[in-house]
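[1] A predicted structure for the sequence below; I have some questions about it.
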Amino acid sequence: MNYRNRSLLDLAYKVPCAFNLPGICEGGMGEPAHSNQSRHGKGGALKAHDCFFASACRSCHREIDQGRTMSRDEKFEAWNRAYERTVLELWRRGLVEVSGRCEAGYLLGDAA
């Protein structure tokens, strides 16, 4: 069962489009564009986990999902870049934060 969280997806509407596809992007605030990569939980009619979204204007979202101007690999690369920009912008705007503490006894990223 893929992870679903409407509140998480709603964050996409609070940051600008992160794709900026030349000749396509209409700018402005985005909407959640789920990953189309199986490594993020995409499969058949099943959307990726809700944590794997990038903020996209309507035109960029349509191009990534149904457009024919880019290869599959180009779309994956564009989505990956937009995902990284989206996550960074969410942190910069204080829309995501860490709560609680690490229970494992070491900081995330430290060697176990």
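    Now that the structure is in, tell me what you want to look at.

[2] From now on I want contacts and neighbour counts done on CA atoms only, so please keep to that.
    Fine.

[3] I'd like to know how far the spatially closest residue to Cys57 that is not a sequence neighbour sits from Glu77.
    Nearest residue to Cys57, sequence neighbours excluded (Cα to Cα, 6 or more residues apart in numbering): Gly30, at 4.5 Å. Going from Gly30 to Glu77 by Cα to Cα, to the nearest Å gives 18 Å.

[4] okay, these two: which has more neighbours?
    Using other Cα atoms under 10 Å, the more surrounded residue of Gly30 and Glu77 is Gly30, with 26 against 12.

[5] and that one, what does it touch?
    12-18, 55-58 (Cα atoms under 8 Å, 6 or more residues apart in numbering).

[6] before we go on, here's another structure to hold up against the first:
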Amino acid sequence: MGIVSQKLRNSACGQDCSFSIPGVCNHNPETVVLCHAPSEVKGIGNKSHDYHAAFGCSACHEALDQHRLPEKWHEYFYWLRGLQRTWTIWVEHGLVIIPVDPATAKRRRKKKAKMPSRPIPSRPFPKRAKERA
């Protein structure tokens, strides 16, 4: 059995299908589950690791599992797209944390100090009622 994460599995509930295969996808978030991609870990009675998976509706999951797409490269394309979309969601929600290399991290610029407000000398009239008096 591959690496199992109940948090990653539960994260699929209510998500949009990340495969969105045209003519196949049912676009129903209620049927979305974590679909495990083919990998070296996968075999008879074994699933891939939970991080080798993507959110998929029942229709897209079935089409990919049963190899019903017209060409093999279509499967590769939809698996890659699904994995990319799913990983983006996991990273955004903090389920997968990717450490930043301090040597290549962008450094934030220091904010410039704001200049104090001054009246504009070109104004022919006072700015506020107080200034009129």
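    Noted; the coordinates are in hand. As the structure is a prediction and not an experimental result, all values here were calculated from the model.

[7] circling back: mind telling me the two of the contacts of Gly30 of structure 1 farthest from one another?
    Lys14 and Arg58 (14.3 Å; Cα to Cα).

[8] In structure 2, what residue corresponds to Ser35 of structure 1?
    Counting by TM-score structural alignment, Ser35 of structure 1 lines up with Ala37 in structure 2.

[9] Measure how buried that match is and give me the count.
    Neighbour number of Ala37 of structure 2 under other Cα under 10 Å is 24.

[10] quick one, what contacts it?
    Neighbouring residues of Ala37 of structure 2 by Cα under 8 Å, 6+ apart: 48, 52-54, 79.

[11] Check Gly27 of structure 1 too.
    Gly27 of structure 1 neighbours (Cα under 8 Å, 6+ apart): 16-17, 20, 57.

[12] ok, back up a step: among the contacts of Ala37 of structure 2, which are in helices?
    Trp79 (DSSP state H).

[13] closest to Ser71 of structure 1 among the contacts of Gly27 of structure 1?
    Asn20 (17.0 Å).

[14] Now that closest one: which helix or strand?
    Of the helices and strands defined by DSSP states H and E, none includes Asn20 of structure 1.

[15] mind listing the helices for structure 2?
    So, for structure 2 - with DSSP H - the helices run 6-10, 58-65, 72-92, 129-132.

[16] Which among those helices is found nearest to Asn26 of structure 2?
    Short answer: helix 58-65, nearest of these by Cα to Cα, at 6.2 Å.
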